[in-house]
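>>> okay, predicted coordinates and the sequence, questions at the end:
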Amino acid sequence: MSSKANALQNVASVDDFLNVAATETVPLFEYLSFEFLLEYDVFAPCKRGRTRVHEPPELFRGFLHCYYEDVYGTRPVARELQKPLVWLSCGFDRPPSRDAVDRFLTDLEHVVDDVFDHLVEQAAVRGLLDSTYRIDSTHVEAIPWNDDASWNYDSTAEEHYYGFGCTIVSSGAKIPIAAEFTPAKQAPEETAMRVTRDALAVEHPVWMLGDSAYDTLDWHDRLLEAGVVPIAPYNPRNTDDPLDIEYRVEDRIEKHSEDVQLKRSLLDETYNRRTQVERTNDAVKDCGLGPVRARGRVHARAQVFLALCLRVVVAITNDERGDNPGREILTS
C-alpha cells in the first residue's frame, strides 16, 4: 500500500483530510466550499432553463480526495466516488453521477483561479511563505487524444512532449502562490509579468529568483520598482559587447541607484535557493499537475489548478496539525 493510501486507510483520516469531521480546519474549508464558490455563481442554471443539479462542496472535497489518491479524469473520479466510504466521507447523500462530475469540473474552471488565490491567502495568513519567491515554468503532459494540446520542446529535459505548460511562483515550504496555465512550457514574457504581478499581490518578498529566461529589462524594473530584488543570470544572447556581470540586476542597480550596492557573493548565495521551485513543481505534479488525463483545454486547466489547490491544502493541513507544511502527505 502506498504512503498516500496508508494516510487515508480509515474513515477518520479521510474525514480529517476532507474537513468533514470536527477538526480545527473545518471553518476554513466550509467557507471555501460553500460561501466562496457560491459567491461566484459557479452553478448557474443552464441556457435551457433547467436547474443544474450540483453539490459543489461535496464535489470539491471529492476531487481533492481523488487527486490525493492519484485518481484523475472524470470517469475514474466518478468510479472512485461510487465507493460508499468515499462518498459518505465527502458528505454526499448518494454517489454523484459521471455527468455531475463532468459538469462540476467544467464550471469550476471559471473560478478555480479565485479558489486557488483564496487558499494562498490562507497560507500567507498562517505565515507559511518566506522572503524569497521563485519563478519557473514546467511542462504538463497530456493524454494523446487531447486535441487542444500540442507537441512542444522541453529544453531542460532536451526532449519533445505532448501537452501544455504551467508557470509557477513558489515560496515557503514548496507552496505555489501564483500560476498560469500556458500552451507550452516556454511561456512569453507577458505571462511572466502577469504571474509576477499576481505573486506580488500576495505579499512583497525581499528576493525573486528566476533562471536566464527571466533576464528581461521589464521584469527586473517592475520588481525593483516594487522594492524587490530580482536575481536572474545574465544572458548575453547575440550581443557583440556583453556586459561584465553575472546577474542583470547588477547593471540595473548601477544605472538607477547611487545608494544601493549588492555583493556578487550575496547574489550567488541567494540564487542557489532557486532549486526549491523545482521541488515545488515535483510536489504539485504529485498532486495531479501531470500527466493531465483530461480532454480539451478547459478540463486540463481545471485539473492543473486543482493540483495547485491540493498542494496548498496539504501544506495548510499539515501546519495546523503541527506537522511540517513541506510534507507531501498527510499523517493519519
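All right, it came through fine.

>>> only C-alpha atoms for contact and neighbour calcs from this point on.
Noted.

>>> can you tell me how far the closest residue in space to residue 94 that isn't next to it in sequence sits from residue 314?
With CA to CA, 6 or more residues apart in numbering as the measure, residue 87 is the residue that lies nearest to residue 94, at 6.9 Å, once sequence neighbours are left out. Using CA to CA, to the nearest Å, one gets 20 Å for the distance from residue 87 to residue 314.

>>> then residue 295?
Between residue 295 and residue 314 the distance, using CA to CA, works out to 26 Å.

>>> with neighbour numbers in mind, choose between these two.
Counting neighbours by other CA atoms under 10 Å for residue 295 and for residue 314 shows that residue 314 has the greater number, 22 against 18.

>>> take this one as well and set it beside the first:
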Amino acid sequence: MSSQTASPADVLDDTPVAKVLRSAKRRVIAALDLDFLDEWMDNGPGRNPKYDRSQMLRGLLLCTAEVKFQFRELEECFDSMIGRLICEFDDETPVLSTIWECWNRLQPYIQRVFDRIVQLLDSVGLYGDRFAFDSTHLPCSRTDPDGVWMWESASEEWVYGYGLLVAVDCASDLPAGAVVVQRKQHPETATLECFERLIVNTDVTTVLGDSAFDTLEFHDRCVDRQILPVCTYNPRNTADPLDIVFRIEAFAEESDIQLDRTALQDAFDGRIAVERFFSTAKEDDRRLSFRVQGRQRVETHVGLVLIDRLLTALANRLDNPTANLRKAKPW
C-alpha cells in the first residue's frame, strides 16, 4: 500500500452520470475506470464490436449488483433506464446474444479485473496485512459436464459442483486473492497461485490456514518473503508426527527461534474472517446460483460476484468514511 492513502472518491472518475445517481453502489459502478479492459481484450478476427468492452463489463457489474443472472434479466437490466445511464448507451442497448458473447469471452480477463479492483481498494486503505486462506464448495447443476462430486464434511454429504479458494483480510472480511478450483479439496498449486496473486495485490505480514495448508512449499514461500504462516500441523502427513501445533514451529526450531504458541493461537483465531466471508457470500442463494454451465462461464460468474463484494465495500466507505467494511449490505 502506498504511503499516501487516497480516499474512495479520489479513485473514481468524475463522471456527470455518477452525480445524478442516488445510490452509492451505482455511483461506484458508473464512475469506476474500466478502460483497461478495452486494451486487454482484442476484438478477434473480423470483429468490430458495437459496444466497448468496458461498457459491457459495467453492465454485467450492474446485473450482479441487482442479482440478475437469468438470461432475460440480463437483457432487461442492460435496457433499463439505470443501465442506459450507467453504461452510457446512446440509442440501442445490447441484445442477449451480445451480452452472452461478452460473458463467454470475459473469463481469461476476469481474474485480472478482480486483482485490479483489489489493488484499487488497497490504495485507499481498505485492507489490513493478515489474511486467512480457506476453500468452499460451489454447487452447480448435475448437467454441468465440468462439475465434480466432492465430500462436504460440514454437512456430511456429497455435493456436485466446483471449489473456491480465497484469501480474506482478517480486518475487513474482504477477499484479496481467489482461485476457482476443480473441487474444495484443492491441490497445493492452487494455494501457491492464490498466494502469489495476494502478495502482488496488497502488503502481507501473516497468513492463516487450517491443516489443508500444511505444505512445505507454501511455508517456504511465505518464509522467503518474510511472511509468517500460521497453519495447523497435519500429523497424518508423516509416520513420525512432531510435537507441534503449527507447522511454523518446526521451521523455527530448525533456526533456533522461539515462538510463543499462545500468540500463534491468538493469531490463528483471526481465521474466522474467512468463515464469515463464506457465510455472507452464501446468504443469498441467488448470488452463487449458476445459470451458466462450463468451468469458464462459472469462473466469470464467480469473478463478478467477488468484484461486487469489493464494490460494495467501496460504496459503503463512499457513503460513510467510518462504515464497517464487514457489512455486505443488500442493495
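Structure's in. What do you need? Fair warning: this is a prediction, and the values are worked out from it, not measured in the lab.

>>> TM-score for the pair, please.
Laid over one another, the chains give 0.85 as their TM-score (TM-score structural alignment, normalised by the length of structure 2), with 307 aligned residues with a CA RMSD of 2.3 Å.

>>> once aligned to structure 1, how far is stretch 101-115 of structure 2 on average?
For stretch 101-115 of structure 2, the mean distance from the matching residues in structure 1 following superposition reads 1.2 Å, by mean CA distance after the TM-score superposition for structure 1.

>>> residues near the closest residue to residue 228 of structure 1 other than its chain neighbours, how many?
Using CA to CA, 6+ apart and skipping the chain neighbours, the partner closest in space to residue 228 of structure 1 is residue 206 (5.2 Å). Counted by other CA under 10 Å, the residues lying close to residue 206 of structure 1 total 15.

>>> do you know how far the counterpart of residue 206 of structure 1 in structure 2 is from residue 229 of structure 2?
With the correspondence set by TM-score structural alignment, residue 206 of structure 1 lines up against residue 205 in structure 2. Applying CA to CA, the value for residue 205 of structure 2 to residue 229 of structure 2 is 9 Å.

>>> go ahead and confirm residue 55 of structure 2 touches residue 88.
Yes: assessed by CA atoms under 8 Å, residue 55 of structure 2 is found in contact with residue 88 at 7.4 Å.

>>> who has more neighbours out of these two?
Comparing residue 55 of structure 2 with residue 88 by neighbour count (other CA under 10 Å), the higher total belongs to residue 55, at 20 against 15.

>>> which residue lines up with that one in structure 1?
Aligned by TM-score structural alignment, residue 55 of structure 2 pairs with residue 58 of structure 1.

>>> I'd say residue 70 of structure 2 and residue 291 touch.
Yes: contact criterion CA under 8 Å: residue 70 of structure 2 and residue 291 qualify, at 6.3 Å.

>>> output the residue interval of structure 1 matched by stretch 139-149 of structure 2.
Residues 141-151 of structure 1 are where stretch 139-149 of structure 2 aligns, with TM-score structural alignment as the criterion.

>>> list the buried residues in that stretch.
141, 142, 143, 146, 149 (16 or more other CA atoms under 10 Å).

>>> just checking, which of those residues belong to strands?
Restricting the buried residues of stretch 141-151 of structure 1 to those inside strands, with DSSP state E as the criterion, leaves residue 141.

>>> got TSV for the buried residues of stretch 141-151 of structure 1, with distance to residue 323 of structure 1 too?
Converted to TSV, those look like this (distance: CA to CA, whole Å):
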residue	distance to residue 323 of structure 1
141	32
142	33
143	35
146	39
149	38
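
>>> which among the buried residues of stretch 141-151 of structure 1 gets closest to residue 166 of structure 1?
Proximity of the buried residues of stretch 141-151 of structure 1 to residue 166 of structure 1, judged by CA to CA, is greatest for residue 141, which lies at 10.5 Å.

>>> who's in contact with that closest one?
The neighbourhood of residue 141 of structure 1, defined by CA atoms under 8 Å, 6 or more residues apart in numbering, consists of 161, 162, 163, 164, 290, 291, 292.

>>> now residue 308 of structure 1
Residues counted as contacts of residue 308 of structure 1 (CA under 8 Å, 6+ apart) are 116, 176, 284, 287, 289.

>>> which of these are conserved in structure 2?
Of those, the subset whose aligned partners also make contact in structure 2 (criterion: both residues aligned by TM-score structural alignment, their matches' CA atoms under 8 Å) comprises 116, 176.

>>> buried among the contacts of residue 308 of structure 1? Make that a ChimeraX selection.
Of the contacts of residue 308 of structure 1, the buried ones can be selected in ChimeraX as follows, counting by 16+ other CA under 10 Å:
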select :116,176,284,287,289
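
>>> can you redo the contacts of residue 308 of structure 1 as TSV with distance to residue 77 of structure 1 and secondary structure?
Putting those into TSV (distance: CA to CA, whole Å; DSSP: H, G, I helix; E, B strand; the rest coil) gives the following:
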residue	distance to residue 77 of structure 1	secondary structure
116	21	helix
176	24	strand
284	19	helix
287	14	helix
289	16	helix
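
>>> buried by neighbour count: which residues of stretch 149-159 of structure 1 qualify?
Along stretch 149-159 of structure 1, the positions that meet the burial threshold by neighbour count (16+ other CA under 10 Å) are 149, 152, 153, 154.

>>> ditto for stretch 222-235 of structure 2
For stretch 222-235 of structure 2, a neighbour-count test (16+ other CA under 10 Å) marks 222, 227, 228, 229, 230, 231, 232, 233, 234, 235 as buried.

>>> now swap in stretch 306-321 of structure 2 and tell me
If you call a residue buried by 16+ other CA under 10 Å, then stretch 306-321 of structure 2 has these buried ones: 306-318.

>>> restricted to helices, list these.
With DSSP state H as the criterion, helices contain 306-318 from among those.

>>> ok so, going back, now do the contacts for the residue nearest to residue 94 of structure 1.
62, 81, 93, 94, 95.
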